[in-house]
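S.K.: Quick one: sequence plus predicted model below, questions after.
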Amino acid sequence: MGGIAMITLKNDYLTVKINPLGAELTSVKDNESGLEYMWQADKAYWGRHAPILFPIVGRLQDNQYRLNGETYHMTQHGFARDREFTIIDQTDTQVSLELTADDETKALYPQDFILTLSYELVDHQLKVNATVTNPTDEAMVFSFGAHPGFNVPFGGALADFTDYNVTVSPKQTYQRVPLVGPYSDTKHSVPLDLHQPLSLKHDLFDHDAQVLTLDNHETTVMLSTPSDDHGIALTVAAPYLGIWSPYPKQAPFVCLEPWWGLADDVQATGDLETKVAIQKLAGKDSFKASYQITYF
């Protein structure tokens, strides 16, 4: 880990590990059974656990964008996932970490920012809160997202990938944003009936993620199997939620991803200020995002 000490949070039910590199959640274990819920970053499939996506979500066309007349280059999901955060507050069950702009980030993204991530264990639930603060008087534009990956099957489970379901509540028909290659096609959203659970199959992801439009309504997405009593439930009020597993790899994990942003649209102009689903923050203002994951 390059000498960076892992952060451990623990209560009566769960033990959680977080890496200050990227403020990344790397492990959630059930204390009684030792069951591991989080994907363990096997590079044969995907070498990350739960990266934080900032200041973009997804991919930019040609990995570049324009802001204030200048062109900048930035790779998929931005740089926060590869930067070391500073611990600003920690107890046995809670930690807050912070990332601020510096010369390296400004070469990729010229805006000043303070990105704070906090994780708090409460019984069987992990509460995750993010704040993006604009410390300047000038408006800023950005996207934010989370990308937690969960073992399927969960560690020690007897079930197979295809025994698992994704249940979305409220049960309704959602608008799904198709992806054309890595880009969003927001003008051609299609209905996805989720009155019934979505049965997991690897080819569900043959066109990349399933991207649901949530319109900031509180939504709970549960990953579980009839084969045992274990699962996770992620609750969030975000504009979008991605469900992803790499295809054609037969990868034993699924990501449930709350997004306050999208990959560039197929018709993107390259201008960050008019990017699809971009967040805008006035000078001295703050943006807040949160979600909760319950482990059972």
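M.R.: Ah, there it is. These numbers were taken from a predicted model, which means no experiment stands behind them.

S.K.: Only C-alpha atoms from now on, for both contacts and neighbour counts.
M.R.: Noted.

S.K.: Secondary structure element holding residue 105?
M.R.: Taking DSSP states H and E as the definition, residue 105 sits inside helix 103-108.

S.K.: For that helix, which residues meet the burial criterion?
M.R.: Neighbour counts over helix 103-108 (16 or more other CA atoms under 10 Å) mark 105, 108 as buried.

S.K.: downstream neighbour of it in the secondary structure list?
M.R.: Where DSSP H and E defines the elements, the next helix or strand beyond helix 103-108 is strand 114-122.

S.K.: same for that next one, what does it pack against?
M.R.: On a contact count with 3 or more CA pairs under 8 Å, 6 or more residues apart in numbering; DSSP states H and E, strand 114-122 meets strand 94-100, strand 125-133.

S.K.: before we move on, the earlier item: check which helices and strands the helix holding residue 105 sits against.
M.R.: strand 70-73.

S.K.: Tell me the helix or strand right after the strand or helix carrying residue 145.
M.R.: Element membership of residue 145, judged by DSSP H and E, is strand 144-146. Using DSSP H and E, the helix or strand that follows strand 144-146 in sequence is strand 149-151.

S.K.: One more to weigh against that first structure:
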Amino acid sequence: MPELPEVETTKNGIAPHILNQTIERIEIRQPKLRWPIPDDVAHKLPGQVIRHVTRRGKYIGVQTDAGTLIIHLGMSGSLYFVAPETPPMFHDHVDIHFAGVDKVLRYTDPRRFGAMLWQEGDWQLHELISHLGPEPLTDGFNVDYLYEKAKGRKQAIKQFIMDSKIVVGVGNIYANEALFMAGIRPTRAAGNISKARLAVFVECIKAVLAAAIAQGGTTLKDFVSGEGKPGYFKQELKVYGRADQPCVTCQAPLKEIRQGQRSTVYCAHCQK
């Protein structure tokens, strides 16, 4: 699943090519994604100029004067550019054509678990977005905030930090990596971790996500950026996907458990 670094990479990849461009038409071949694509997308976007391309959590907002096209990549979705004459493949569901531009922004999604939604006014007030926690790479995500949220919580720290109401975008891959970097065992209760260790954890989350964005995300199956390029952070992974392999720090074999139906890999020696 594309996580925050992959979505940020996609946003950064498409933004320079579509900012200030006029949408000519929307070609919707398959409207039945996770939720049906609203009629407003096809009716209100043509003729609009794209003013901003932003991200909130795993949502991309393509903002115009009429409203915002909200895009979620779901489990397997991606956005990339093709020449107008490029025939669509079976999983290519939406094309966005621009006036006077010799390329089309194409949305493909084999599992159809992504979304294209519409919001007038402030797009971050959409019901799927308004409840989200702070962005992890902003000053709003800091040790004081996390310590207050963690107080009294018996939930395992890995599942706690993956809750988008606590902080957005710390998905399974990056939670594994940040916990390893911070030396925190993923099964520890969030409320039993000292403020000093949480301060380290906050900085590790920021460092891991920033590094992943710089590397273009992590290619695990079929992720590519908005420019059609794969992410390379997989080469930097220290624990995720490395069960039973030696820890890069102490050489002990890494352990794998299931938490919330997700794979967790950690070093029992280095993470306490």
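M.R.: Now that the structure is in, tell me what you want to look at. It should be emphasised that the depicted structure is a prediction, and the values quoted were computed from it without experimental measurement.

S.K.: TM-score for this pair?
M.R.: TM-score for the superposed chains, counting by TM-score structural alignment, normalised by the length of structure 2: 0.27, backed by 122 aligned residues with a CA RMSD of 6.0 Å.

S.K.: In terms of secondary structure, what does the strand holding residue 145 of structure 1 contact?
M.R.: Applying 3+ CA pairs under 8 Å, 6+ apart, we find strand 144-146 of structure 1 packed against strand 52-53, strand 253-260.

S.K.: closest to residue 140 of structure 1 out of these?
M.R.: Nearest to residue 140 of structure 1 among those is strand 253-260 (14.7 Å), distances taken as CA to CA.

S.K.: before we move on, the earlier item: for the helices and strands packed on strand 144-146 of structure 1, give me TSV that also has mean neighbour count and distance to residue 115 of structure 1.
M.R.: Formatted as TSV, these follow (neighbours: other CA atoms under 10 Å; distance: least, CA to CA, whole Å):
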stretch	mean neighbour count	distance to residue 115 of structure 1
strand 52-53	26	10
strand 253-260	25	14
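
S.K.: Dump those to JSON lines, plus distance to residue 14 of structure 1.
M.R.: Formatted as JSON lines, those follow (distance: least, CA to CA, whole Å):
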{"stretch": "strand 52-53", "distance to residue 14 of structure 1": "22"}
{"stretch": "strand 253-260", "distance to residue 14 of structure 1": "20"}
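
S.K.: so which of these gets nearest residue 232 of structure 1?
M.R.: Between residue 232 of structure 1 and these, the shortest gap by CA to CA is with strand 253-260, which sits at 10.2 Å.

S.K.: who are the neighbours of that closest one, in terms of helices and strands?
M.R.: Strand 253-260 of structure 1 packs on strand 144-146, strand 149-151, strand 240-244, going by 3+ CA pairs under 8 Å, 6+ apart.

S.K.: Distance to residue 15 of structure 1 and mean neighbour count added to those strands, as TSV?
M.R.: Putting these into TSV (distance: least, CA to CA, whole Å; neighbours: other CA atoms under 10 Å) gives the following:
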stretch	distance to residue 15 of structure 1	mean neighbour count
strand 144-146	20	27
strand 149-151	15	25
strand 240-244	25	23
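
S.K.: Which of the ones you listed sits closest to residue 53 of structure 1?
M.R.: Nearest to residue 53 of structure 1 among those is strand 144-146 (4.7 Å), distances taken as CA to CA.

S.K.: Just list what the helix or strand where residue 17 of structure 1 lies packs against, helices and strands only.
M.R.: Using DSSP H and E, the element containing residue 17 of structure 1 is strand 14-19. Counting contacts by 3+ CA pairs under 8 Å, 6+ apart, strand 14-19 of structure 1 is packed against strand 7-10, strand 24-30.

S.K.: right, and the helices and strands packed on strand 114-122 of structure 1 - which one's nearest residue 223 of structure 1?
M.R.: For residue 223 of structure 1, the closest of these is strand 125-133, at 14.6 Å, according to CA to CA.

S.K.: Name the next helix or strand downstream of the closest one, please.
M.R.: strand 140-142.

S.K.: Quick check: which helices or strands does that next one pack against?
M.R.: Contacts defined by 3+ CA pairs under 8 Å, 6+ apart place strand 140-142 of structure 1 against strand 279-281.

S.K.: and the strand it packs on, which residues are buried?
M.R.: Under 16+ other CA under 10 Å, the buried positions of strand 279-281 of structure 1 are 279, 281.

S.K.: could you say what helices and strands it packs with?
M.R.: Here strand 279-281 of structure 1 touches strand 140-142, going by 3+ CA pairs under 8 Å, 6+ apart.

S.K.: now do 10 Å
M.R.: strand 140-142, strand 286-295 (3 or more CA pairs under 10 Å, 6 or more residues apart in numbering; DSSP states H and E).

S.K.: For the residue nearest to residue 117 of structure 1 when sequence neighbours are not counted, give me its contacts.
M.R.: Excluding its sequence neighbours, the residue lying closest to residue 117 of structure 1 (CA to CA, 6 or more residues apart in numbering) is residue 130, at 4.6 Å. Contacts here follow CA atoms under 10 Å, 6 or more residues apart in numbering; on that basis residue 130 of structure 1 touches 52, 96-98, 115-119, 144-146, 287-291.

S.K.: Could you tell me the angle between the helix or strand hosting residue 235 of structure 1 and strand 286-295?
M.R.: Assigned by DSSP H and E, residue 235 of structure 1 falls within strand 231-236. Angle of strand 231-236 of structure 1 versus strand 286-295, following axes from the mean of the first three to the mean of the last three CA atoms, to 10 degrees, is 160 degrees.

S.K.: related to what we said a few turns ago, how about the helices and strands packed on strand 253-260 of structure 1, which one is nearest residue 260 of structure 1?
M.R.: Closest to residue 260 of structure 1 of those is strand 144-146 (CA to CA; 5.1 Å).

S.K.: Give me the buried positions along the strand or helix carrying residue 43 of structure 2.
M.R.: Assigned by DSSP H and E, residue 43 of structure 2 falls within helix 39-44. Of all the residues in helix 39-44 of structure 2, those buried under the rule 16+ other CA under 10 Å are 41, 44.

S.K.: Check which helices and strands the next helix or strand after that helix sits against.
M.R.: Downstream of helix 39-44 of structure 2, the first helix or strand assigned by DSSP H and E is strand 52-56. If contacts are counted by 3+ CA pairs under 10 Å, 6+ apart, strand 52-56 of structure 2 sits against helix 4-18, strand 59-63, strand 68-72.

S.K.: Let's see that with 6 Å instead.
M.R.: strand 59-63 (3 or more CA pairs under 6 Å, 6 or more residues apart in numbering; DSSP states H and E).

S.K.: what sits up against the strand it packs on?
M.R.: If you take CA atoms under 6 Å, 6 or more residues apart in numbering as the criterion, strand 59-63 of structure 2 is touched by 50, 51, 52, 53, 54, 55, 68, 69, 70, 71, 72.
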